[in-house]
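# turn this into a structure:
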Amino acid sequence: MNAGHDTAPLPVRLEDFAGPARRALPPEVWDFIAGGSGEELTLAANRAALDRIRLVPRVLSGSGAPDTTAELPGGRAALPVAVAPMAYQRLLHPEGELATARAAAAAGVPFTLSTLSSVPVEEVTALGGVTWFQLYCQRDPGLTAELVRRAEDAGCAAVMVTVDVPSMGRRLRDLRNGFALPAGVAAAHLDPATTRRAAERRSGTCAVAEHTAESFARTLGWDDLARLREQTELPLIVKGILDPGDAATATAVGADAVVVSNHGGRQLDGAVASADMLPAVREAVPPSCRLLLDSGIRGGTDVLKALALGADGVLLGRPVLWGLASDGAEGVSRVLGLLAAELRSALELSGCAAPADAPWLTTLGAGR
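Sure thing, here's the model as predicted:
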């Protein structure tokens, strides 16, 4: 017995970081990062889909200790994992995106910086590491082109354009809270006057949804994606695709990679789980297209399941924010370190020497 000791148990799974994060944050900030849209049916479906998948391990493969490195857009990474784009990280920790980027660089995985970052792209890329810039196309095409040039000039390794947000989903937790950004937190890449006007109208609304509605293009089409492809020589990643036909069109237009994603259950409530669409999307795109899974990843076995279904890697979202809220860069480092340990174990126990071996595995329960 260790009577009198208040030391918290050592986290042994990524979900263990959620409790400390929730205790560290104001309730409305926790709701902002944890919640989904509508009745949160798709948010729950993402986990249910991954939990439903079963792997058939192989034995006597002679693989030994696995190599976890993988080829992702912009270069080779220590894990088949990139940190997902997530907005306004200074809500969770004073260093915000700087802390997360520092931890991602130390772990050897790409960090995706959101257009809605609370830290400018130049400050993030100055830390080193691999940075992907997530782009929300603006109503003014000139501002979109300026953001792309800014990302290139800062040294970003890829541009990830999000295509599933003509407007923000109705996130009921935020609406009930009348959520608005506090003083000192703003979108570093957008006009601050837009954020300020939305905050002044916050009664009965979500100010974040209002100020993005003033900025984001709502009528994007495939021609816009083609023009974006012409504007940059960086690898182009298209995030927010669920339909296999859309994935095929994206690659035909020039996308180098596709992220199968329902925005973590934060856009259309009732949309299909991302993992359920992964096999069909893999069949629809050429082998040269890098395929990433986003939405619901909570551990190394989830990463292995995504790889077995045809993904080249995954985006890790909310668990990174849990680590950031609980202990800044050190917390994010612990999250990524634990994920790496889980993935090494999952690869070895399944008979895979490396992530590229995962499609060898038989899966049951996918795509239902």
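# when you work out contacts or count neighbours from here on, use the C-alpha atoms and nothing else.
OK.
# quick one: the most centrally placed residue in the chain and residue 19, what's the gap?
Compute the mean C-alpha point of the chain, and by CA atoms, centre = their mean the closest residue is residue 84, 2.2 Å away. Counting by CA to CA, to the nearest Å, the gap between residue 84 and residue 19 amounts to 21 Å.
# near the closest residue to residue 264 other than its chain neighbours, how many other residues are there?
With sequence-adjacent residues excluded and distances taken as CA to CA, 6 or more residues apart in numbering, residue 264 is closest to residue 295, at 4.4 Å. Taking other CA atoms under 10 Å as the criterion, the count of residues near residue 295 is 28.
# now the other sequence, so there's something to compare against:
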Amino acid sequence: MKSKSAFERQREIYIRGFSGKTSRIPFHASALREKARKKMSPNAWAYVDGGASDEATMTRNRKAFDAIAIIPRMMRDNSAADYSSVLFGTSLSFPLLLAPIGALDMIYPRADLMVSAACHAMGTPFIFSNQAGNSMESCSRIMGNTDKWFQLYWSKSDDLVLSFVKRAENCGCKAIVLTVDTPMLGWRARDLTRGYLPFLHGFGIAQYTSDPVFQEYLQNGWEADTHEDAVKPSFTLHTMWHVLKLGLRYKGRLRQGLKAAKLFTRIYTNPSLNWERIAWLKSQTRLPVIIKGILHPADARKAKESGADGIIVSNHGGRQVDGAIASIEALQEIRKAVPRPYKILLDSGIRNGSDIFKALALGADAVLLGRPYVYGLAIGKQKGVEEVIQNIWNDFELTARLSGCRNLDEIKEAEIYRAAKPE
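Coordinates of the predicted model:
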């Protein structure tokens, strides 16, 4: 199944409604979020929906989009439209990819496979998360010939980094998305309140436990891992319950599960990452390298100078620095710093079709969709993800056509009104 046109889809929805059948996936972003909340465990909801500290950056992401107004143009021949493009060899029927989101297995055990199946059904590219609950190989098999990318966190082991990159190549991924805004976890108040980090419970570490280098470290030790934990959990019934569940998730091997979770927390971040490492990464792969997490024009220029093939303007969905600039606020100046044809994508805050239109008008070549597809997953598993993609696509199509833009080039020239600052 591929995306249906907005006109075809509207007609289908209204005819079903005439028979008393309505969608279980809400069309409003706020209703989608609220229905998903009721489907998730408190721990999963805190992790997926939460942000850094008091979550001001999350709020700013949305207010910044709301401060931008589209100025539609009328009386253009709107009998046909085409918003397809090719980005790093990836075919896009419309300018959207699904963002990498970690620990989806908190929601369902095979969640990453469900999302992969939905992307295959819809012809939508998926960026596999470095912190996935299913391996990139298993997701790739389900994706088939649908384009996929791989998100890379640069761990403390270059050998592990290289192993991930080679596995991504072997899986047919079209690009490496190096995420640089998470050299350490942000101060995530909701998770801290619950005292819950999913990786310690065995969620979101399948890329590691399926990796031969990581397995070698588990068996023979990691040379940099010379210390014991300064803080250890007290022995309680709660501790025993979590340890038993971790063992079950690690195929019944309780001790190995504990070792894997502990090693992951020690190795997966690398605060020493710097621009000089990009040249090494580029020398190790034939895939384009796209840097995710750029918010400053000078960093955009530095990314280009370092050899990165493109960037993703992102504040990590407001999960890293509270009080940071909104991604959409940063986009226009970054586009000036690295003019076309250099490729820029935008992440953080996309909730509907008009958000995509605004991002493209301000200089993005495509966008990443994050939390909304996870909400659809929680409500309806694979079909829920498919319906969210379809809704966003149809909303974007109608927004663009009703604004007088029949292709991506016309959106680049679209006129918008932008308030000085979001209130």
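# that older thread, what residue in structure 2 is paired with the residue nearest to the centre of structure 1?
Matched to structure 2 by TM-score structural alignment, residue 84 of structure 1 sits across from residue 99.
# show me what the residue nearest to residue 264 of structure 1 aligns to in structure 2.
Under the alignment defined by TM-score structural alignment, residue 295 of structure 1 is paired with residue 348 of structure 2.
# for that match, which three-state class applies?
When the structure is reduced to helix, strand and coil (DSSP: H, G, I helix; E, B strand; the rest coil), residue 348 of structure 2 reads as coil.
# what lines up against residue 368 of structure 2 once you look at structure 1?
Residue 368 of structure 2 maps onto residue 315 of structure 1 when the alignment is built from TM-score structural alignment.
# for the host helix or strand of that match, name the packing helices and strands.
When elements are assigned from DSSP states H and E, residue 315 of structure 1 belongs to strand 313-316. Packed against strand 313-316 of structure 1, as judged by 3 or more CA pairs under 8 Å, 6 or more residues apart in numbering; DSSP states H and E, are the following elements: strand 81-83, strand 290-293, helix 300-308.
# could these be laid out in CSV, adding distance to residue 210 of structure 1 and mean neighbour count?
Conversion of those to CSV gives the following (distance: least, CA to CA, whole Å; neighbours: other CA atoms under 10 Å):
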stretch, distance to residue 210 of structure 1, mean neighbour count
strand 81-83, 26, 26
strand 290-293, 28, 26
helix 300-308, 34, 24
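# please identify which of those is closest to residue 338 of structure 1.
Each of those was scored for nearness to residue 338 of structure 1 using CA to CA, and the closest is helix 300-308 (8.4 Å).
# average offset between the closest one and structure 2?
Between helix 300-308 of structure 1 and the corresponding residues of structure 2, superposition yields a mean separation of 0.4 Å, by mean CA distance after the TM-score superposition for structure 1.
# name the helices or strands packed onto that helix?
For helix 300-308 of structure 1, the elements it packs on are strand 313-316, helix 318-350, strand 362-364, judged by 3+ CA pairs under 8 Å, 6+ apart.
# give me the angle between that helix and helix 318-350.
70 degrees (axes from the mean of the first three to the mean of the last three CA atoms, to 10 degrees).
# residues in contact with helix 300-308 of structure 1?
Outside of helix 300-308 of structure 1, the residues that reach it under the criterion CA atoms under 8 Å, 6 or more residues apart in numbering are 50, 53-55, 80, 275, 278, 293, 297, 313-314, 339-344, 346-347, 355-356, 358-363.
# the residue nearest to the centre of structure 1 and residue 101 of structure 1, how far apart?
Here the distance between residue 84 of structure 1 and residue 101 of structure 1 works out to 11 Å (CA to CA).
# list residues touching both of those two?
With contacts defined as CA under 8 Å, 6+ apart, the residues shared by residue 84 of structure 1 and residue 101 are residue 111.
# how many residues are close by residue 219 of structure 2?
Residue 219 of structure 2, neighbours per other CA under 10 Å, totals 11.
# give me the element it is part of.
Under the criterion DSSP H and E, the helix or strand holding residue 219 of structure 2 is helix 212-220.
# buried ones among the contacts of helix 300-308 of structure 1?
Among the contacts of helix 300-308 of structure 1, those scoring as buried are 50, 53, 55, 80, 275, 278, 293, 297, 313-314, 339-340, 342-344, 346-347, 355-356, 358-361 (criterion: 16 or more other CA atoms under 10 Å).
# so the aligned partner of residue 106 of structure 1 in structure 2, which of the three states?
With TM-score structural alignment defining the correspondence, residue 106 of structure 1 maps onto residue 121 in structure 2. Classification of residue 121 of structure 2 using three-state DSSP returns helix.
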